[in-house]
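A.B. asks: Output the structure for:
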Amino acid sequence: MRITYLFDPLCGWCYGAAPALEQLSQIDGATVKLAPTGLFAGENARSMDASFASYAWQNDQRIARLTEQTFSEAYRSHVLGAKDAIFDSAPATLGVVAVALTAPGREIEALKVLQRARYVDGHNNSELQVVSEILSRADFAEAARRVVSPDAELLASYRSRVDSARLEMAHFGAEGVPALIVEDENGSRLLPSNILFGDITTLSLQLQAT
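C.D. replies: Take a look at the predicted model:
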């Protein structure tokens, strides 16, 4: 079974689905591919004004109630409340891609580190330098170095990964993230995203039964 996980590192719902992603990665006979969609990256970035910050915090509280994931006051103050901040997932996405190139097999770990740094520790990972510092502290030294000064290989891999994820979203009609595409002996199919927010102890059984 091959599972493609469509996500954006600045998507609160994707952070809410982190425990389910961990569960997916432990299913025997399954491989999980991270597919960063760039949903909030580059041309889709925006300024973090008071109105958007308020909307984000309200949505985050809904996610917290459903998933029991932590959205801290440090995040509210230092990320949502940061003056002249930009909501841009390109730096964090670049960090995940850099880990894929330098420490294969640790992408999910890196995504978890970047999400925790934002939503729990209150670090604004919409900035390359911040992403680099987060990765460095988490023992991703080579990825941290490359993120600060992206080379041609890293930028090409970033563009390829995002383009591929967007094509898969369009092909399967995924309307947002997180989303799961499963490929097995029965073919490929898009699963309902609510499977990521139920009882994670039965997630693998639900997945194999669809």
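A.B. asks: CA atoms for contacts and neighbours, from now on please.
C.D. replies: Fine.
A.B. asks: Past the host helix or strand of residue 167, which element shows up next along the chain?
C.D. replies: Element membership of residue 167 [criterion: DSSP states H and E] is helix 152-172. Going down the chain from helix 152-172, the next helix or strand is strand 179-184, by DSSP H and E.
A.B. asks: Could you list the buried residues of that following strand?
C.D. replies: Using 16 or more other Cα atoms under 10 Å as the test for burial, strand 179-184 gives 179, 180, 181, 182, 183.
A.B. asks: Serialize those to a markdown table and add fields for distance to residue 48.
C.D. replies: Putting those into a markdown table (distance: Cα to Cα, whole Å) gives the following:
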| residue | distance to residue 48 |
| --- | --- |
| 179 | 25 |
| 180 | 29 |
| 181 | 31 |
| 182 | 35 |
| 183 | 38 |
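A.B. asks: out of the residues you listed, what pair is the most spread apart?
C.D. replies: Spatial extent of those (Cα to Cα) is set by the pair 179 and 183 at 13.4 Å.
A.B. asks: Residue 55: neighbour count?
C.D. replies: 10 (other Cα atoms under 10 Å).
A.B. asks: quick one: it and residue 163, what's the gap?
C.D. replies: The gap separating residue 55 from residue 163 is 28 Å, by Cα to Cα, to the nearest Å.
A.B. asks: next one: residue 80
C.D. replies: Per Cα to Cα, residue 80 is found 28 Å from residue 163.
A.B. asks: One more, so I can put them side by side:
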Amino acid sequence: MSIKLHLIFDPLCGWCYAMQPFLRASQTYFEGRLKLEFHPGLLFPEPMPISSEYREHMLNSDARIAALTGVPYGEAYVNKLMRDHELSYHSVPPAIAVLSCDRQSVNLALLMLERIQYGHYVEGQDVCDLQVLAAFAEELDFSKTAFLDSYAELVQCIAEKNSTCQELQHSVGCSGSPSLILEINAKRRYLNPSLAYQAPRQMILLIARQLLHHQS
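C.D. replies: I've put the predicted structure just below:
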């Protein structure tokens, strides 16, 4: 039986960050029986200056996410969001960093996504900077040279990967990041990510029931 959980993600998306506890718990629960596939859902496909209005929106959204899921937001991140008037976001570098790690293993990709999110939301680092991302890769025992080589290859096909991501979402009638799509024997089902935020265990059990249904 072929089983995949497609994740449409953006490392700069607060609700993708909110999904972190579910993603880690699901990989532990299924112990390799559920293949996690990463797809870039680029919120900021080009470098975008962050306006004061959008900063206010993000701070309000972050407060909701923290209350709902308990994921941490650091003082460095909040200060940067409030005081760096030249702040700009670009989803492509951190998304490709995750995909580069995915070439090595799903676990390494998940670790990189977690490291980028921690670097961004807690440490206030510029995770759109390739050298910062390469340093994260080295922390995870992925050599800088190998990481940069993989990154250079993948950056050439990011438009194709984003198009594939959109086609995948269209096939189940969803959009935006994050999105979860469960695929069992080539049949796809959209999973409402709100359950993953609010009750990760229930989402895991929902997936487990789907697997048992197809096994019976």
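A.B. asks: Can you give me the TM-score here?
C.D. replies: Here the TM-score for the pair of chains, by TM-score structural alignment, normalised by the length of the first structure, is 0.86; 205 aligned residues with a Cα RMSD of 2.3 Å.
A.B. asks: picking that back up, now the helix holding residue 167 of the first structure: buried residues?
C.D. replies: Going by 16+ other Cα under 10 Å, helix 152-172 of the first structure has these buried residues: 154, 157, 158, 159, 161, 162, 163, 165, 166, 168, 169.
A.B. asks: and what of stretch 185-197 of the second structure?
C.D. replies: By 16+ other Cα under 10 Å, the buried positions in stretch 185-197 of the second structure come out as 188, 189, 190, 191, 193, 195, 196, 197.
A.B. asks: from those residues, which ones fall inside helices?
C.D. replies: Among those, DSSP state H puts 193, 195, 196, 197 in helices.
A.B. asks: Residue 73 of the second structure: which of those residues is nearest?
C.D. replies: residue 197 (16.0 Å).
A.B. asks: what's near enough to touch the closest one?
C.D. replies: Residue 197 of the second structure sits next to 18, 19, 22, 68, 69 when contact means Cα atoms under 8 Å, 6 or more residues apart in numbering.
A.B. asks: okay, and the helix ranked longest in the second structure goes to which residues in the first structure?
C.D. replies: Longest helix of the second structure, by residue count under DSSP H: helix 52-69. Using TM-score structural alignment, helix 52-69 of the second structure lines up with residues 50-67 of the first structure.
A.B. asks: With the second structure overlaid, how far apart is the matching stretch on average?
C.D. replies: Compared with the second structure after the fit, stretch 50-67 of the first structure shows a mean deviation of 0.9 Å (mean Cα distance after the TM-score superposition for the first structure).
A.B. asks: Over in the first structure, tell me which residue corresponds to residue 125 of the second structure.
C.D. replies: By TM-score structural alignment, residue 125 of the second structure lines up with residue 123 in the first structure.
A.B. asks: my read: its match touches residue 75, true?
C.D. replies: Yes. With contact defined as Cα atoms under 8 Å, residue 123 of the first structure reaches residue 75; the gap is 7.1 Å.
A.B. asks: tell me the strands in the first structure, going along the chain?
C.D. replies: 2-7, 31-36, 46-47, 86-87, 179-184, 187-191 (DSSP state E).
A.B. asks: what does the fourth one contact?
C.D. replies: Same thing as strand 86-87 of the first structure. Applying Cα under 8 Å, 6+ apart, the contact partners of strand 86-87 of the first structure are 40, 45, 46, 47, 48, 126.
A.B. asks: Of the residues you listed, which pair is most distant in space?
C.D. replies: The most widely separated members of the contacts of strand 86-87 of the first structure, counting by Cα to Cα, are 40 and 48 (12.1 Å).
A.B. asks: any idea how far the residue nearest the centre of the first structure is from residue 188 of the first structure?
C.D. replies: In the first structure, the centroid-proximal residue (Cα atoms, centre = their mean) is residue 9; its distance is 3.0 Å. Remark: distance between residue 9 of the first structure and residue 188 of the first structure (Cα to Cα) = 24 Å.
A.B. asks: Residue 115 of the first structure too?
C.D. replies: 28 Å.
A.B. asks: same thing with residue 33 of the first structure?
C.D. replies: Counting by Cα to Cα, the gap between residue 33 of the first structure and residue 188 of the first structure amounts to 14 Å.
A.B. asks: go on, residue 109 of the first structure?
C.D. replies: Separation of residue 109 of the first structure from residue 188 of the first structure (Cα to Cα): 26 Å.
A.B. asks: and stretch 197-211 of the second structure, which residues are buried?
C.D. replies: Under 16+ other Cα under 10 Å, the buried positions of stretch 197-211 of the second structure are 197, 198, 200, 201, 203, 204, 207, 211.
A.B. asks: that older thread, most neighbours, which of the contacts of residue 197 of the second structure?
C.D. replies: In the contacts of residue 197 of the second structure, the most neighbours by other Cα under 10 Å go to residue 18, 25 neighbours.
A.B. asks: Just give me the match in the first structure for that residue.
C.D. replies: Aligned partner of residue 18 of the second structure by TM-score structural alignment: residue 16.
A.B. asks: coming back round to it: which of the buried residues of helix 152-172 of the first structure sit farthest apart?
C.D. replies: That would be 154 and 169, which, of the buried residues of helix 152-172 of the first structure, are the farthest apart (Cα to Cα) at 22.6 Å.
A.B. asks: Show me which of the ones in helices among the buried residues of stretch 185-197 of the second structure is closest to residue 99 of the second structure.
C.D. replies: Residue 99 of the second structure lies nearest to residue 193 out of those, by Cα to Cα, at 21.1 Å.
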